[in-house]
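Student: Here is a sequence together with a model predicted from it:
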Amino acid sequence: MTIIIAILSFKLLLFQGVCTFILLSRLARGARRIPPLTPKLPYLALIGKVSVIIPTLNECDRISPLLESITRQSYETREIIFVDSNSTDGTQEKIENYSKKDPRIHLITDPPLPKNWVGRPWALHNGFLNSSENSEWILGVDADTIPHKNLVATVLDFAIQQDYDLVSFSPQFILKSMGEWWLQPSLLMTLLFRFESSGVNTNNPSTIMANGQCFLIKRNILTEINGYTYAANSFCDDVTLARYVASLGYKVGFADGSKIIKVRMYEGLQDTWQGWGRSLDLKDASSKLQLWGECLFLLLIQALPLPLFFLCLFFYPHFDFLSFKLLFALNTFLVIIRFALLGAIASSYQFNKSISELTFILSPFADILAVTRIILSAFTKPSQWRGRVYE
């Protein structure tokens, strides 16, 4: 039995050691990342450069904060196009009421969803087709976000200064229940472990991250690639499109927008599990080899360290061979890193001194669940989303 455990310990130590080296190299690059964007005031050179496109589908109960914020954007915003997919809850009426106050707001209804399209990229595609040719940039924004009043000026100035052709921004998340505070940070950590963090540039298109909640791209690029057609059937259309554009040689970036845009995505633990897990595996933007390599990586480097730490701690008095002790040391190190990373992602959350927020500290204990969700999602393709049913 001791020999078997020694062999297993050595093999596990070897695989985890390689994954730890990869993780540390990514974290080292993250330490030198571009800091979070701070709001910038608009200036005359930005006048009329951006068309904002916002897809909607039954958003009546949560779209008011967006409407209040997006209509406060300054003169760099040429138009605000809401592309509604036949909402039945009063969403269109609410948008129309705001259009009476702000002539930049245009409400259109997208045509019936084609068989080979997912709803979100279809809405964005139709928004692009209906946008002004005088706009140099297209900014996609989700209906559940709360933009800063200078969001458009800030992201546009950043893209110009950094010479990006496409750049998207990570938001600050608004969580409420204890279940959300426990599970969601663990799901977010799966992205941090697999890819470069926001604010880190990468030359490898296959590892580029993107966020469709705030997604800025040059209009001429969308014209060249026929709008959002390349990401038509992708449930992670933002990452799919960003990686494709990067593969064409354009400069693509992913920055920290936690100070300029907030989002309340899901309600409660179950909604977080279903919603975040829907496309977090990013299989629509990855090869099968990359997908399963990432799943194995997460299993070894995020899911197993905490259970292995307690298991090795329990059996430590009974085994004194080197591979077991090194395995215990390595997983202790990984657990320390995991808890330390809570500080690194803390700025991605809006804290209000609620008792529910205490479970944020316990989120590493949800890592097994988070990685399991990624693996389950990797096996399946969503059959329905936001009221739509897909074959």
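Tutor: Happy to help now that I have it.
Student: Could you use CA atoms for every contact and neighbour count after this?
Tutor: OK.
Student: quick one: secondary structure of Pro36?
Tutor: coil (DSSP: H, G, I helix; E, B strand; the rest coil).
Student: how about the strands of the stretch 251-391 of the chain, start to end?
Tutor: 252-256, 261-263, 384-385, 388-389 (DSSP state E, counting those that start in this stretch).
Student: Likewise for the stretch 101-250 of the chain?
Tutor: Using DSSP E, counting those that start in this stretch, strands in the stretch 101-250 of the chain cover 105-109, 137-141, 145-147, 166-170, 172-173, 214-218.
Student: Including distance to Gln302 and mean neighbour count, could those go into TSV?
Tutor: Listed next are the strands of the stretch 101-250 of the chain as TSV, based on distance: least, C-alpha to C-alpha, whole Å; neighbours: other C-alpha atoms under 10 Å:
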stretch	distance to Gln302	mean neighbour count
strand 105-109	43	19
strand 137-141	31	25
strand 145-147	29	26
strand 166-170	22	27
strand 172-173	22	22
strand 214-218	28	23
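Student: Save the strands of the stretch 251-391 of the chain as JSON lines, and put in mean neighbour count too.
Tutor: Below are the strands of the stretch 251-391 of the chain laid out as JSON lines (neighbours: other C-alpha atoms under 10 Å):
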{"stretch": "strand 252-256", "mean neighbour count": "25"}
{"stretch": "strand 261-263", "mean neighbour count": "23"}
{"stretch": "strand 384-385", "mean neighbour count": "13"}
{"stretch": "strand 388-389", "mean neighbour count": "11"}
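Student: Ok, which of these comes nearest Arg219?
Tutor: Closest of the strands of the stretch 251-391 of the chain to Arg219 is strand 252-256, at 14.1 Å (criterion: C-alpha to C-alpha).
Student: what's the closest of the strands of the stretch 251-391 of the chain to Pro147?
Tutor: Short answer: strand 261-263, nearest of the strands of the stretch 251-391 of the chain by C-alpha to C-alpha, at 4.3 Å.
Student: Second structure follows, compare the two:
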Amino acid sequence: MPWFAEIISSITFIAWLFLLLCRGLYWRMDDRLTATVADDLCGPSKWPKVCAVVPARNEAAVLPETLPSLLLQDYPGEFQIILVDDHSEDETSDVARAIAQTFRRADRLQIVKAHPLPNGWAGKVWAMQNGLRHVPADAEYILFTDADIRHPASSLSSLVRHARKRRRDAVSLMVRLHVKSKWETLLIPAFVYFFAKLYPFRWVANDKRKTAAAAGGCILVRRELVQSEEGLTPIAGAVIDDCSLAKLIQSRGGRLWLGLGDDVMSVRRYATLAEIWDMVARTAFVQLNYSVWLLIGTVIGMILLYLAPIVTGIAGVCLALSGYTGWIWTGILGLAAWCIMSCTFVPILRWYQLSPWRAIALPAAGFLYTLMTADSAIRFWQRRAGAWKGRPYEIP
């Protein structure tokens, strides 16, 4: 039925043309924050006091790679770090304390123990809430950063400069995730690409839009927007804590900015497909608000966007070359959609210093992420709660 295939290929081509031109130019990936860019901005005449809150659960293995980068920040103003030990079953607190003493920065680090997790609270949000209780009232900014994030020495100065210059109340960075293994190479750039398409960075920074998003690895926010009487209570049960926090900040009148952090890196490694699969399956169905209809729509949309162009493009061209001329436009439109898809993926590949030719494999990543999303729903229906660091998520 060439007419039906031509309709499908037309839909996918129009969809990719729309995404290319009308989705906030999400694919450009030029909203970045680097030390070089920050140096061009005017530094504040008086550097505000900043307090970092680091939720940490069973992070003894990664802290030697990351905690020194926070302790050795060259920030000109007052800077304090509160590491919240979230009921770790390893030596997280002892390792952190030893690192601070080794680098002679014990005065900069405060280690607090999280209170027992109450019903209705997600573990990381509760750890952040515990950290907020120890933030001094004279701090102007709070830096929420994960324990697996390694910062350059100028990271905090760059964030504060950017927030002041752009008049933003919250500045968040999508850090450079670890990409070494074959599965990381295939799936991690695609993860950032899908996130940017869902939450275009330009739209997040546009005060006329309601798009609210953040990347949980690095969020600088004005203290008064999160340290209040209710604190983080409105997002207590949020599994996807970063975007929920961004929405909370926006609801309280905060102005957001989200971009790529060239020099800020995650040391968390995902060597196998199973590790990445579990990471996505834990939260994918949560992102869809546990909606069956959104799940169905997502699966259909992913098939049309990422699989249909290949099938219609290759099949249409092969059939046209075999003498079935009615398939020529099916093949052309399918290949055109595949071409647009690949071109929009190239900027994020370049950011990860990967070959642009890897863009042709984006449909394979899209197919795997579709399966992960479906598996996330199946786990929910089977009452198999996801878990992080050995602590199961609550299933509503």
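Tutor: Here it is on my side, so go on. For clarity, every value in this text was computed on a predicted model and none was experimentally measured.
Student: so which of the strands of the stretch 101-250 of the first structure comes closest to Thr77 of the first structure?
Tutor: Thr77 of the first structure lies closest to strand 137-141 among the strands of the stretch 101-250 of the first structure, at 9.5 Å (C-alpha to C-alpha).
Student: which bit of the second structure covers the closest one?
Tutor: Using TM-score structural alignment, strand 137-141 of the first structure corresponds to residues 141-145 of the second structure.
Student: can you list contacts of the matching stretch?
Tutor: Stretch 141-145 of the second structure has contacts (C-alpha atoms under 8 Å, 6 or more residues apart in numbering) with 48-55, 128, 216-223.
Student: got it, and stretch 75-82 of the second structure?
Tutor: Contacts of stretch 75-82 of the second structure (C-alpha under 8 Å, 6+ apart): 46-54, 70-71, 108-112, 131, 134-135, 153-154, 156-157.
Student: one step back: how about TSV for the strands of the stretch 251-391 of the first structure, with distance to Asp144 of the first structure added?
Tutor: Converted to TSV, those look like this (distance: least, C-alpha to C-alpha, whole Å):
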stretch	distance to Asp144 of the first structure
strand 252-256	18
strand 261-263	6
strand 384-385	15
strand 388-389	18
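Student: can you tell which of the ones you listed is closest to Ile95 of the first structure?
Tutor: Going by C-alpha to C-alpha, the one of these nearest Ile95 of the first structure is strand 261-263, 18.9 Å.
Student: so what does that closest one touch, helix or strand wise?
Tutor: Identification of packing neighbours for strand 261-263 of the first structure by 3 or more C-alpha pairs under 8 Å, 6 or more residues apart in numbering; DSSP states H and E yields strand 145-147, strand 172-173.
Student: so how far is Ile296 of the second structure from the aligned residue in the second structure for Thr190 of the first structure?
Tutor: Structural alignment (TM-score structural alignment) places Thr190 of the first structure against Phe194 in the second structure. Going from Phe194 of the second structure to Ile296 of the second structure by C-alpha to C-alpha, to the nearest Å gives 18 Å.
Student: out of these two, which sits in the more crowded spot?
Tutor: Counted by other C-alpha atoms under 10 Å, Phe194 of the second structure and Ile296 do not tie: Phe194 has more neighbours, with 17 against 12.
Student: what are the ranges of the helices in the stretch 251-396 of the second structure?
Tutor: Assigned by DSSP state H, counting those that start in this stretch, the helices in the stretch 251-396 of the second structure fall at 273-281, 284-287, 292-302, 308-321, 328-351, 362-381.
Student: I'd like to know which of the ones you listed lies nearest to Met174 of the second structure.
Tutor: helix 328-351 (11.9 Å).
Student: Please identify the buried residues of the closest one?
Tutor: Going by neighbour count (16 or more other C-alpha atoms under 10 Å), the buried part of helix 328-351 of the second structure is 328-339, 341-349.
Student: Could you find the closest non-adjacent residue to Asn374 of the first structure?
Tutor: No Asn there; residue 374 of the first structure is Ile. Nearest residue to Ile374 of the first structure, sequence neighbours excluded (C-alpha to C-alpha, 6 or more residues apart in numbering): Asp281, at 5.2 Å.
Student: Wait, the one you found touches Leu291, no?
Tutor: Yes - between Asp281 of the first structure and Leu291 there is a contact at 7.3 Å, judged by C-alpha atoms under 8 Å.
Student: which residue in the second structure lines up with Asn331 of the first structure?
Tutor: Aligned partner of Asn331 of the first structure by TM-score structural alignment: Gly334.
Student: what's the spacing between that match and Ile300 of the second structure?
Tutor: Applying C-alpha to C-alpha to Gly334 of the second structure and Ile300 of the second structure gives a distance of 17 Å.
Student: Contact partners for Ala320 of the second structure?
Tutor: Contacts of Ala320 of the second structure (C-alpha under 8 Å, 6+ apart): 326-328, 331.
Student: Please produce JSON lines containing the residues you listed, extended by distance to Gly77 of the second structure.
Tutor: Converted to JSON lines, these look like this (distance: C-alpha to C-alpha, whole Å):
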{"residue": "Gly326", "distance to Gly77 of the second structure": "69"}
{"residue": "Trp327", "distance to Gly77 of the second structure": "66"}
{"residue": "Ile328", "distance to Gly77 of the second structure": "65"}
{"residue": "Gly331", "distance to Gly77 of the second structure": "60"}
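Student: and which of the residues you listed is nearest Arg28 of the second structure?
Tutor: Nearest to Arg28 of the second structure out of the contacts of Ala320 of the second structure is Gly331 (C-alpha to C-alpha; 27.2 Å).
Student: mind listing what the spatially most central residue of the first structure touches?
Tutor: Nearest residue to the geometric centre of the first structure (C-alpha atoms, centre = their mean): Asn211, 4.7 Å. Each residue near Asn211 of the first structure by C-alpha under 8 Å, 6+ apart is listed here: 168-170, 238-239, 254.
Student: Can I get those residues in TSV including distance to Arg120 of the first structure?
Tutor: Listed next are the contacts of Asn211 of the first structure as TSV, based on distance: C-alpha to C-alpha, whole Å:
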residue	distance to Arg120 of the first structure
Ser168	16
Phe169	18
Ser170	18
Asp238	10
Val239	13
Phe254	20
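Student: Relative to Gly179 of the first structure, which of these is nearest.
Tutor: The closest of the contacts of Asn211 of the first structure, once distances to Gly179 of the first structure are taken by C-alpha to C-alpha, is Ser170, at 21.7 Å.
Student: counterpart of the closest one in the second structure?
Tutor: With TM-score structural alignment as the criterion, Ser170 of the first structure matches Met174.
Student: residues in contact with the closest residue to that match other than its chain neighbours?
Tutor: Nearest residue to Met174 of the second structure, sequence neighbours excluded (C-alpha to C-alpha, 6+ apart): Leu260, at 4.8 Å. If you count contacts by C-alpha under 8 Å, 6+ apart, Leu260 of the second structure has them with 29-33, 173-176.
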